[in-house]
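Trainee: Give me a 3D structure for the following:
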Amino acid sequence: MINKNAPLLPEEVIKRARKLSVPLILDGVKKAKLDIPRDGCMYAEMKPVGTTRLMVGTAMTVETEDGDNLPLNVAAYSVPLEGYVMVVDGKAYKDRPYIGDLFERACQAMGIEGIVINGYSRDSEGTKEIGLPVYSLGLLPRGPIRRGEGNINIPISCAGVNVKPGDLVVGDADGVCVIPRELIEVVLDKAEEKLAYEEKRIALIARYVEAKKNGEELPELAPKEVIEIRSKYEL
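Mentor: All right, here's what the predicted structure looks like:
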């Protein structure tokens, strides 16, 4: 089954997400108290192959199996790639990889933001050279096969996370998260609140370092929850 891409997310959403990290976005899910499986966080095994630069884009999805990369090629050359992240449910197949650097180079030329594969990849040196964000479960030098058309732009599961075409996909050195399109605004709002909190904490720590160096009174660093617990024991 081949379906058209979901519309690209608004540019303002992409710009806001680019100012955040995957941990901050996941903190946003937690702060918003949303019922998203695993908070939208993919398994720890999903790791960057080459570059760890921030990846942000709109999800397009591919479902395949058994190391068959024909569905990925059908998707790459049949629907627009500009602004999208290709998220592939390869069923965590371990005997063949799904992509190498030739496929990645072509996708990069067509404007893709990144590729996330619930399966394996190869040609890691080439992946590092081109600088396209690629995430997979690991490396396997054996070649893929081409067998069937698979399914393109349907709801899938990838590394423990549900993904629908049009969702927000973000990746960095820590991993990958996916936020349902209808929940993006509230998650970004809460993530930006967490960013503001962290910036204040960093400034406070800097003041502590400066005060310690100058022999001045030290500001309190402990979070309020710690202060409350500590007070019970007169520490």
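Trainee: can we go C-alpha only for contacts and neighbour counts from here?
Mentor: Fine.
Trainee: How about residues contacting the longest strand along the chain?
Mentor: Counting residues, the longest strand in the chain under DSSP state E turns out to be strand 55-63. By C-alpha atoms under 8 Å, 6 or more residues apart in numbering, the residues outside strand 55-63 that reach it are 5-6, 8-9, 14, 17-18, 71-72, 75, 83-90, 113-114, 133, 150-156, 163-172.
Trainee: structure for this one too, so we can compare:
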Amino acid sequence: MENDELHRRFEALTTAHLTDGCIRARLQVRCAPAGTRSAVPGGRVAGRVLPARHVGSVDVFLEALSSAEAGDVLVVDNGGRLDESCVGDLVAIEAATAGAAGIVIWGLHRDSADLRALGLPVFSLGSIPTGPLSLTARPADALDSARVGPWEVTPADLVFGDDDGVVFVPAAEAGDVFRLAESIRDTERRQADLIRGGTTLREQVRFAEFLRARAENPALTFREHLRAVGGAIEE
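Mentor: As a prediction, this is how the structure comes out:
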């Protein structure tokens, strides 16, 4: 999926829609750890993963950005450290100048006011004033992949972020995930409109019918019922 189409379609979706699309597509849901948020209020990001593993020096970011394509998202692995920041205003400005769509950090950032002024979406676990506190040996594959929480991501992945957090989707599966996410979004919008118009969600999903069927078949799940009646609230 080209970057232009990627951004256009994500503009009408949320990360929640995409995670639901992953579930419907039988894909593993890979979210950044809870609490990963944009330093820029309302920040949204979408693009190909550009990985970099931080070991205490900015050079790894500069090298990664040297090969960046417009719309890539710098994904920084700092091991989830909460005692130091690894990205500040200079790296963010450099990323913006290189055409990056944003930055996602498994760790912390600093220079929050400058980041807000720049406007580049920078997602992290939060902020702290101090920069890197130590320098360790750089692995040979520092630009091949990045770990974000329990997940290892590579340039074969896409990353999306909004007010709910960050999710990673295999680029090869993005078309199916988007199609399913858009279908779920449309169903939920219709359901919300009906609720506002006086038709309760219980009526829409025929909840009384589900309760009767479950009384006869205790193994029946609500998700099975929803699939049968066309609901989408749980996936």
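Trainee: before we move on, back to that, PyMOL command to pick out the buried ones of the contacts of strand 55-63 of the first structure?
Mentor: A single PyMOL command selects the buried members of the contacts of strand 55-63 of the first structure (16 or more other C-alpha atoms under 10 Å):
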select buried, resi 5+6+8+9+14+17+71+72+75+83+84+85+86+87+88+89+90+113+114+133+150+151+152+153+154+155+156+163+164+165+166+167+168+169+170+171+172
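Trainee: Where does the longest strand of the first structure end up in the second structure?
Mentor: On the second structure, the counterpart of strand 55-63 of the first structure by TM-score structural alignment is residues 45-53.
Trainee: Quick check: that stretch compared with the first structure, mean distance?
Mentor: Here stretch 45-53 of the second structure, set against the first structure after superposition, deviates by a mean of 0.9 Å using mean C-alpha distance after the TM-score superposition for the first structure.
Trainee: All the helices of the first structure, residue numbers only.
Mentor: Ranges of helices in the first structure, per DSSP state H, are 11-18, 22-32, 70-76, 101-109, 124-130, 184-214, 224-232.
Trainee: what does Leu115 of the second structure align to in the first structure?
Mentor: In the first structure, Leu115 of the second structure lands on Thr127 (TM-score structural alignment).
Trainee: May I ask you to confirm that its match is in contact with Ala106?
Mentor: No - the criterion here is C-alpha atoms under 8 Å, and Thr127 of the first structure misses it with Ala106 at 11.8 Å.
Trainee: sorry, back to before: and Cys41 of the first structure, which of the helices of the first structure is closest to it?
Mentor: helix 22-32 (7.2 Å; C-alpha to C-alpha).
Trainee: whereabouts in the second structure does the closest one align?
Mentor: The aligned range for helix 22-32 of the first structure is 15-25, by TM-score structural alignment.
Trainee: got a list of contacts for the matching stretch?
Mentor: 28-29, 160-162, 164-167, 169, 176-182, 184-185, 234-235.
Trainee: Next up, the contacts around the residue lying closest to Asp114 of the second structure once chain neighbours are set aside.
Mentor: Among residues not flanking Asp114 of the second structure along the chain, Asp89 sits closest, at 6.0 Å (C-alpha to C-alpha, 6 or more residues apart in numbering). Residues counted as contacts of Asp89 of the second structure (C-alpha under 8 Å, 6+ apart) are Arg110, Asp111, Ser112, Asp114, Leu115.
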